[in-house]
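1. here is my input, please return the structure:
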Amino acid sequence: MSAEDPRMHLLQAAQSLAECEFLLRQFSDAPAIPELTAEARRRCDRAEQRPHGDAETAATLAILRATAATFDLRHVAVSAVRCDFDDEDGTLLDGLGKYDGDGVSRPLAEEAVRTTEAAVDADPHDALMPLYLGHARTWTGDRDAATAAYREALRRAPGDGCARSALTYLQAPAGRKPRSEGNERSHPGHAFALLRSAHWINNNEWEDALVLFPSVADVRTHLATVLDPGPGDSRPGLLTGEDLDDEGAELTLHLHRPGRPVATYDLNARLPETAEATTVDWTGIPLDEPLDPPLPPGRPLRLHSRVCFPATRT
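-> Model (predicted):
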């Protein structure tokens, strides 16, 4: 994939937004957030300037732009207006009118509404855009529109905790919560691999990362670069066996193939118990099975009540 390939720009836009999402969860008022969203927009502009001509790329561009607008609004609402705004509970009804006396969030709110409305049907199966439309409409005080958006998000992802919490806050019936995800169905539009890794970053910070890949082979390649290969390798950021031994730590592969249940593999259980090196036993996992139709490059998804972004390079 060349540096001027539109797909590369979309992946890099998604990577900037993935960094932004991490900061919003961990350090919601981080000053780097506006630059990250600006970089995502610049990458979207460059992708749009290159010939592509397909509906999937246009949809991805719309979703990435709407995500950047939502992140900008969320950052200003938290850092400047000092109001709650997150992907666990949503935000405050009419935060713009009640708490933002200077109107600093107004242009960002208008942009978030405009872009999420434009993108809400870009991927008719995914709950991300209706959720973010619900956030923007809640902040601007449109209870009915916010309720409709959150209900659509919940229709697409019945287990989404944020949409359900937001409807409860708006005093709108959310319906019965699914009993479990034991029979979870795959995303109906695209096939992909989702890698979930949860572990302590340090003594005080816990990271639960969900990353999208186009194939299982790409997951294996990625893990070969982040799992500790053993003594003599001192690269920073390696995931060690000790990290994955912590209570609650997780390393899980989820395969989505339309029309089939999600196939889940506990990779943590496939690590050696005594070996110094951290290597996964891939026996019985379909490494070479094509995942079709593929997820468009750069496309984020709403899964497990989280926004998930694709790996930058594969």
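2. please count neighbours and contacts with C-alpha atoms only from this point.
-> Noted.
3. report the longest helix in the protein, please.
-> If you go by DSSP state H, the chain has its longest helix at helix 55-79.
4. so how far is that one off the chain centroid?
-> 12 Å (CA atoms, centre = their mean, to the nearest Å).
5. same check, this time on stretch 50-69
-> 16 Å.
6. how about that stretch: buried residues?
-> For stretch 50-69, burial by neighbour count (16 or more other CA atoms under 10 Å) applies to 56-57, 59-69.
7. give me the nearest residue to residue 13, chain neighbours excluded.
-> Of all residues not flanking residue 13 in the chain, residue 40 sits nearest, at 4.1 Å (CA to CA, 6 or more residues apart in numbering).
8. all the strands of the protein, residue numbers only.
-> 85-86, 90-91, 192-200, 206-213, 250-256, 263-266, 301-303, 306-310 (DSSP state E).
9. helices and strands around the fifth one, which ones?
-> Contact here means 3 or more CA pairs under 8 Å, 6 or more residues apart in numbering; DSSP states H and E; on that basis strand 250-256 packs against strand 192-200, strand 263-266.
10. please give the structure of this sequence too, so both can be compared:
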Amino acid sequence: MNVEHALRLLRDCAYRFWDDQGTDEIGALLAEARACYDAAEGADPATVAIGRSLIAAYELRLCTDVEHEVNSGWDYDMDGPPFNGVEEEDWDEVTGPAAERAAEAARAAIDADPEDPLVPIHLGHALSWLGDRDGAVAAYHEALRRDPGDDLAETCLEQLEAEVPHYQEPEPRSYAFVVLREESRISNSEWAESGHVFGTFGQVRAAADGMLGNSGDLTREDLDGFIKLELTVHRPGRDAIVVPDLVKHVPREPDGGPFRIEWADVRVDDISESVLALGRPVRIGNLLHF
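-> Now for the predicted structure:
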């Protein structure tokens, strides 16, 4: 489907930003993703709106970080933008249109998924860059209302010297989905984290086994210190089911790969009701899942 291909393209863009490699190709990838949404007849309107908001947010990031290099230290994944960066950072006045488009796309998608903080964060970033403090604060408040544990929204409010409200934990989301958080060691002291979202448990099994199958020449003993996989099942009206360490379900023998999880030991039922629409990203637990 077009929306699923668009999500893969957006995931590719995210990884290029995170790795700071291949960023010169991001513009073309975003254009292709937009064409996918344009051609997605009959697709879930909320998924399309959220995807367009993510495209516009990435175009703003591309504009400030890559094309014009006016970012003086803003880490998109950890911090809010410099307030009124459109005037304080952008002396050549080149980022305003991209920020306006990001705000417009976020406003159009703000109610697409009233349980996910992703779009309000897009809106907050764009408005903060444009110098609209009240609008940015309201957007970050909305992100925190949707997910009180979202540290990025809280950090952005603190940067704006705004009140950080304390909301009660929300009810479980109204749709079912499974997320897989992957941490891979990149140095002795650093781990890289990525998030993946699925609509069925079968998709998760294939993805997790694929990740372990790419573990190279590692021994089984080394595997524990190389990769971490956490599985969480979300279902409407129920508490989340968390399997914190899938790697411990990999048999100790054989000592070499490709490794496989012993799924019979993972006590998780599949999901069937109100499944998340295909091709939709999810922000949960401070991480964007593709």
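11. dump the helices and strands packed on strand 250-256 of the first structure to JSON lines, plus mean neighbour count and distance to residue 215 of the first structure.
-> Shown next, in JSON lines, are those (neighbours: other CA atoms under 10 Å; distance: least, CA to CA, whole Å):
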{"stretch": "strand 192-200", "mean neighbour count": "21", "distance to residue 215 of the first structure": "6"}
{"stretch": "strand 263-266", "mean neighbour count": "16", "distance to residue 215 of the first structure": "13"}
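12. quick check: which of these is nearest to residue 93 of the first structure?
-> strand 192-200 (32.2 Å; CA to CA).
13. where does the closest one end up in the second structure?
-> Aligning strand 192-200 of the first structure against the second structure (TM-score structural alignment) gives residues 177-185.
14. average offset between the matching stretch and the first structure?
-> Here the mean offset of stretch 177-185 of the second structure against the first structure after fitting is 1.0 Å, by mean CA distance after the TM-score superposition for the first structure.
15. cool, and stretch 7-15 of the second structure?
-> Looks like 0.9 Å for stretch 7-15 of the second structure (mean CA distance after the TM-score superposition for the first structure).
16. now do the helices in the stretch 1-150 of the second structure.
-> 2-19, 26-38, 45-62, 85-88, 96-109, 118-130, 133-146 (DSSP state H, counting those that start in this stretch).
17. and those helices, which is most packed in?
-> Most buried of the helices of the stretch 1-150 of the second structure, by mean neighbour count (mean count of other CA atoms under 10 Å): helix 118-130, with a mean of 28.
18. just checking, what residue in the second structure corresponds to residue 149 of the first structure?
-> By TM-score structural alignment, residue 149 of the first structure lines up with residue 139.
19. run through the residues that contact its match.
-> Residue 139 of the second structure makes contacts with 120, 121, 123, 124, as judged by CA atoms under 8 Å, 6 or more residues apart in numbering.
20. coming back round to it: which helices and strands sit right next to the longest helix of the first structure?
-> helix 6-26, helix 33-49, strand 85-86, helix 106-119, helix 128-140.
21. in the second structure, which residues correspond to the last one?
-> The counterpart of helix 128-140 of the first structure in the second structure, using TM-score structural alignment, spans residues 118-130.
22. compared with the first structure, how much does the matching stretch deviate?
-> Stretch 118-130 of the second structure sits 0.5 Å off on average (mean CA distance after the TM-score superposition for the first structure).
23. out of the strands of the first structure, which comes closest to residue 123 of the first structure?
-> Using CA to CA, the strands of the first structure put strand 301-303 closest to residue 123 of the first structure, at 9.2 Å.
24. post-alignment, that closest one versus the second structure, mean distance?
-> Counting by mean CA distance after the TM-score superposition for the first structure, strand 301-303 of the first structure comes out at 1.0 Å.
25. what comes into contact with that strand?
-> 126, 127, 128, 157, 160, 307, 308, 309.
26. ok, now stretch 110-117 of the second structure?
-> By CA under 8 Å, 6+ apart, stretch 110-117 of the second structure touches 45-47, 49-50, 119-120, 142-144, 146-147, 150, 173, 282-284.
27. 6 Å - rerun?
-> Contacts of stretch 110-117 of the second structure with the rest of the structure, by CA atoms under 6 Å, 6 or more residues apart in numbering, involve 46, 119, 143, 146.
28. where's residue 200 of the first structure relative to residue 240 of the first structure, distance?
-> 11 Å (CA to CA, to the nearest Å).
29. what do these two both touch?
-> By CA under 6 Å, 6+ apart, no residue touches both residue 200 of the first structure and residue 240.
30. just to revisit the earlier point, what about the helices of the stretch 1-150 of the second structure, which gets the closest to residue 249 of the second structure?
-> It is, among these and with distance given as CA to CA, helix 2-19, at 27.8 Å.
31. what is the closest one packed up against?
-> Packed against helix 2-19 of the second structure by the contact rule (3 or more CA pairs under 6 Å, 6 or more residues apart in numbering; DSSP states H and E) you find helix 26-38.
32. now tabulate the helices and strands packed on helix 55-79 of the first structure in a markdown table and tack on distance to residue 217 of the first structure.
-> Shown next, in a markdown table, are those (distance: least, CA to CA, whole Å):
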| stretch | distance to residue 217 of the first structure |
| --- | --- |
| helix 6-26 | 18 |
| helix 33-49 | 27 |
| strand 85-86 | 33 |
| helix 106-119 | 31 |
| helix 128-140 | 27 |
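33. nearest to residue 227 of the first structure, of the ones you listed?
-> Of all these, helix 6-26 comes closest under CA to CA, at 20.4 Å.
34. sweet, I'm off.
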